[in-house]
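>>> Pasting a predicted model and its sequence here:
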Amino acid sequence: MQVSGSRVAPAPVVEVNRENYQRPDDNPVKATASDPVSTFSVDVDTGSYSNVRKLLEQGSRPPADAVRAEEFINSFRYGHPAPTTRDVPFAFHTELAPAPWDSRRQLLMIGIKGYELPRDALPPMNLVFLIDTSGSMYSADKLPLLKKAFAQLVPQLRAQDKVAIVSYAGSAGEVLPPTAGDQHARILAALEQLEAGGSTNGGAGIELAYALARQSFIRGGANRVLLATDGDFNVGTVNQGALETLVADRRASGIALSTLGFGRGNYNDAMAEKLANIGNGNHAYIDSLSQARKVLVEQMGGTLYTIANDVKIQVEFNPARISEYRLIGYENRVLANEDFANDKVDAGDIGPGHEVTALYELTPVGSGAEQLPARRYATAASATPAAVAGEVAELRLRYKLPGQNDSKLLTRPVLAADARRTPSQSLQWAAAVAGFADQLRGGERMPAWNWDKVIQAAQAARGTDANGERAQAVQLMRLAQGLVDKPQPELDN
């Protein structure tokens, strides 16, 4: 067994705050008369929410850049209906109801749910754990937590699965060659020997990880590299553009890349999320053993397997009924409208049991709630045919089945007659979580809501909350409210 990538533990590393986030501007309000179509890729990542949770629990005000509304919303389950057959890999539905922060406006919720797969029916896995063992990983919330996190996944592995471990710290090392998944003791022993030390050359580690993944490639199986790091690729000749090209090339060959973020101080959220997006993977931030269990055990199928590739959503709004709209979140997943039908354009994937939730804020025609200035010479919307006059919008979804190159199209109208007088508990909760994210980003998009109203709305929409996650979110909102007057941390990017 080669262990060139692991080292004897050095003295603790004193860290400065070098966390790196990328914050695109909030999606703008758009006028339906001139821009009726909205297109974006699905996203099942949740890393932003768990990272912000850790910051709040440690008494730190999260930087606005760290907050991605869609990852807050998608951190919770909404009970979206599952498909009744596997002819289509997911079911989708919509709900239209008044917006809780302004009853003159409406919220359109789009919900997608992938079919479930029993654990014993999951295809064989070919996994490579790519583990950062640089000096910055020394602290308890980094490599020690990482080892415990992966140790929870190991007992789920089967004889038909393959696992390899690569560490990188200055130079990349093969810690465990491709090994049958039922060799639990051997895999756990290899994990346990990892120690933090050295500086980081992530590029070399990724190349070795992909080489091992190719060596054990399983046709029809789940072939994936799991990159676990604080994201500090700070030494060597790593060029981010070349790294992204490498990940994209390996994605095309059937090997996905997912990223797991750990720790504080030099957490590179921007790179971790971007690499996962390019690699047809997902990005999660692990702040506790319970979060590790949720991602790697309870949601293992959705984390490691894919049932639909390149899933895109397009909504065309009826200008006779909707004057303005705004997509909440998904800023870095927005696509050009012409990319919707272009099967060469990459988009997000959905795994078994995955839920995806998206919200649009709508301004109905004649509501008096318009946010954009009226045009003096605005062109009136063309007459709407009677056949579609009752439609608020048309929802379109494109997806590819795994291994296929041509996408399939699903469509469904959103009818004005189906609008609810009051939002369901699920929509109320999603709206409260969206309000939570907006407050953390400055509260500019929902000015009628303040912290008290967001917390009140969340408390009222908690429901049964069997696992306590919603109660925890309400507590996080209260913690955040107490930190709003504290200055935001200055990041040395």
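Right, received. Where do you want to start? Small disclaimer: the values here were computed from a predicted structure and weren't measured. Residues are numbered from 1 along each chain as shown.

>>> going forward, measure contacts and count neighbours with C-alpha atoms only.
Fine.

>>> So Pro100 sits against Ala431, correct?
Yes. Pro100 is in contact with Ala431 according to CA atoms under 8 Å; the separation is 7.4 Å.

>>> any residues in contact with both of the two?
Taking CA atoms under 8 Å, 6 or more residues apart in numbering as the contact rule, Pro100 and Ala431 have no neighbour in common.

>>> These two: which has the busier surroundings?
Set Pro100 next to Ala431 and count neighbours by other CA atoms under 10 Å: Ala431 wins out with 26 against 22.

>>> A strand includes the more buried one, no?
No. Applying DSSP: H, G, I helix; E, B strand; the rest coil, one finds Ala431 to be helix, outside a strand.

>>> Could you check how far it is from Phe340?
27 Å (CA to CA, to the nearest Å).

>>> Likewise for Asn318?
The value you get for Asn318 to Phe340, if CA to CA is used, is 19 Å.

>>> what's in contact with the top strand by length along the chain?
In the chain, ranked by residue count with DSSP state E as the criterion, the top strand is strand 102-114. Contact with strand 102-114 is made by 80-83, 89-99, 307, 350-364, 367-369, 427, 448, as judged by CA under 8 Å, 6+ apart.

>>> dropping in the other structure now:
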Amino acid sequence: MRTIIRHSSYLLLAIALSACVTQEQKESRKHTQKPTQTQQPLSAEQQKQLYNERQNRISRQKAQLQARKHLMTAEADSSQLAVFAAPQHITSGQLLYEPTLAGETYAELNQNSVKLVTENPVSTFSIDVDTGAYSNVRRILNQGLLPTKDAVRTEELLNYFDYGYAAPASQEVPFQVNYGMLQSPWNEHKHLLQIGIKAWEPKGDVQRADANLVFLIDVSGSMHSADKLPLLKKSLRMLSKQMTSRDKIAIVVYAGASGVVLEPTSASDLMAIERALEQLRAGGSTNGEAGIKLAYDMAHRGFIKEGINRIILATDGDFNVGIANTERLVELIERERENGVALSTLGFGTGNYNDHMMEQLANKGNGSYSYIDSLLEAKKVLVEELDSQLITVAKDVKIQVEFNPSRVSEYRLVGYENRTLAREDFNNDKVDAGEIGAGHTVTAIYEITLVESSDKSIDPLRYQKKAKATTNFSDEIGFVKLRYKQPKSSSSILVSEALTMDTLIKGEQATQDLKFAAAVIAFADKLHGSRYIKDFSYANIQTLVNNGKGADPHGLRAEFGQLVKLAEVLSES
């Protein structure tokens, strides 16, 4: 089967590329025909320009072919084959065309800068458990494109992977904090400081609370393609089969108008759920506001006290009518989360994808944002990580790190650009922050410069006093504080720990996991065109991946290595 898929993909690509070249040859002949009375011969400069344009088009097409061939012949497990087997930009009988991100929407992202500890010793941010940016970047690369830098949120690439963090033994303390440090692979004068959180997850006979889920499904005209509504329906079928007879499922759709396809129904009635999903068809414009209001009505109709009440919004994010701006929509979502109804988002599709909208709505709804680019990703998010999606173990989780100026000279928080908080927000329980679900992994990494380093990014100030080490804290690199609330509480709990060199000494496996995390950071920075990794190459990143791949039971790290190779090929075209 693998050979058939590979050969058929090559055949389609070869036919398409041949068609493109043939068409260009026709165009070229037009310019080389004998001039008529109204057609002037091309000048040497014009002929050169025409030739260069043609060669550039052919080079881009060959690069796409080479990238796809590289992936299809790579040593990959069955999961990788399923992700990479079908090039999304080939249509039988049509020319190979260049996909584009021109119609997609991303929030502007500017990387965090280096901070001088003597001037800014404290860093504060909200956690983020979203992973949508990783699978979206994977989709873009598989289309034969390099992603726009605004699509690459480093923390979401980091949090896609598991790093073997130790987990808490009970739910009384809902997460455990892990630490590690590694010399920076791209700058020997800096170190990577890792802060990793592993949330509690139910084991054995521990039963989760009953769930009341409302699937809010976009059936507008923009959802007709195979990677949108058809994939969405298959994904929700998978999710439905994981639920129990104690759970409820409702389905609301929206396009030019909205409607209820399935009233709150026992999740054990799979036939009713299947019939509701089967009748979904794409068509019309997108009135997202009306659909969300109706979904909240259904959520309250099926509301389970002391249970899980959540709307799962599945769309390409293209809200084009029915709301003047997002402020009213955000206010509605924030109000309803206080009433006990959360909102998570599942993104689908390409071309007009609104990543910014999907992430923003999930953040405001105390939910998570995932992007579904394949059935395998749907299985990962909606089956293997279902508890993480449904069970919130802590909310409004904030992290604050104070660096010791006698040990650390500079730091840079890698990622979390749209999650940074003011210092005073850490103690303010009115300030919203991120939620963490059962079994979730959260990773934050600082790139730090120790005081004894000979290569610092920022010169010291002339008139400022040099920090002196104190007897009590001389071995501490920094002090980490976390605040969180229990899911039903409005008051936060504070936990804190000093980071010493002894704390940061880890075993071989932990170092291997941190090397892989460093590879993910380097990859994100490379896609950003970041100045912070200097001339660190894709080959260097691949070496880090190989050194940190470890057991890799699900093949996710191996797949990441293939994406690094693909990005390298595309960057050279």
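Received, thanks. All figures in this text were calculated on a predicted structure; none of them were measured in a lab.

>>> After superposition, what is the TM-score?
The TM-score (TM-score structural alignment, normalised by the length of structure 1) is 0.93; 472 aligned residues with a CA RMSD of 1.6 Å.

>>> which SS state does the residue most central in space within structure 2 fall under?
Computing the C-alpha centroid of structure 2 and ranking residues by CA atoms, centre = their mean puts Ala133 first, at 2.2 Å. What three-state DSSP gives for Ala133 of structure 2 is helix.

>>> how about it, what's its match in structure 1?
Counting by TM-score structural alignment, Ala133 of structure 2 corresponds to Ser48 in structure 1.

>>> Now do its match against Tyr285 of structure 1, distance only.
For Ser48 of structure 1, the distance to Tyr285 of structure 1 - CA to CA - is 7 Å.

>>> Now do the helices in the stretch 51-200 of structure 2.
78-84, 132-142, 154-158 (DSSP state H, counting those that start in this stretch).

>>> Would you check the span in structure 1 matched by the last one?
Matched against structure 1 by TM-score structural alignment, helix 154-158 of structure 2 falls on residues 69-73.

>>> how big's the offset between that stretch and structure 2?
Comparison of stretch 69-73 of structure 1 with structure 2 after fitting gives an average deviation of 0.5 Å (mean CA distance after the TM-score superposition for structure 1).

>>> which residues touch that stretch?
For stretch 69-73 of structure 1, contacts defined as CA under 8 Å, 6+ apart pick out 43-49, 328-330, 357-358, 430, 433-434, 437-438.

>>> if you set the cut-off to 6 Å instead, what comes out?
With CA atoms under 6 Å, 6 or more residues apart in numbering as the test, stretch 69-73 of structure 1 has contacts from 45-46, 48-49, 329-330, 430, 433-434, 437.

>>> circling back to that earlier point, now the helices of the stretch 51-200 of structure 2 as JSON lines including distance to His356 of structure 2?
Output for these, formatted as JSON lines (distance: least, CA to CA, whole Å):
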{"stretch": "helix 78-84", "distance to His356 of structure 2": "24"}
{"stretch": "helix 132-142", "distance to His356 of structure 2": "10"}
{"stretch": "helix 154-158", "distance to His356 of structure 2": "14"}
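
>>> Would you tell me which one of those helices is buried the most?
helix 154-158 (a mean of 25; mean count of other CA atoms under 10 Å).

>>> Just list the residues touching Ile311 of structure 2, thanks.
Ile311 of structure 2 neighbours (CA under 6 Å, 6+ apart): 213-214, 343.

>>> Can you tell me what it aligns to in structure 1?
So Ile311 of structure 2 corresponds to Val225, using TM-score structural alignment.

>>> helix or strand for that match, which one?
strand 222-229 (DSSP states H and E).

>>> Excluding covalently adjacent residues, which one is nearest to Gln242 of structure 2?
Val383 (6.8 Å; CA to CA, 6 or more residues apart in numbering).

>>> and if you look at Asp432 of structure 2?
Closest to Asp432 of structure 2 by CA to CA, 6+ apart is Asp396, at 5.7 Å.

>>> swap in Glu435 of structure 2?
Per CA to CA, 6+ apart, closest to Glu435 of structure 2 is Lys395, 4.2 Å.

>>> can you pull the contacts of the equivalent of Leu239 of structure 2 over in structure 1?
Matched to structure 1 by TM-score structural alignment, Leu239 of structure 2 sits across from Leu153. Contacts for Leu153 of structure 1 (CA under 6 Å, 6+ apart) come out as 296-297.

>>> Look up how far Leu415 of structure 1 lies from Leu153 of structure 1.
Distance, Leu153 of structure 1 to Leu415 of structure 1, by CA to CA: 44 Å.

>>> Same check on Pro144 of structure 1?
Distance from Pro144 of structure 1 to Leu415 of structure 1, by CA to CA: 52 Å.

>>> how close does the match of Ile311 of structure 2 sit to Gln371 of structure 1?
45 Å.
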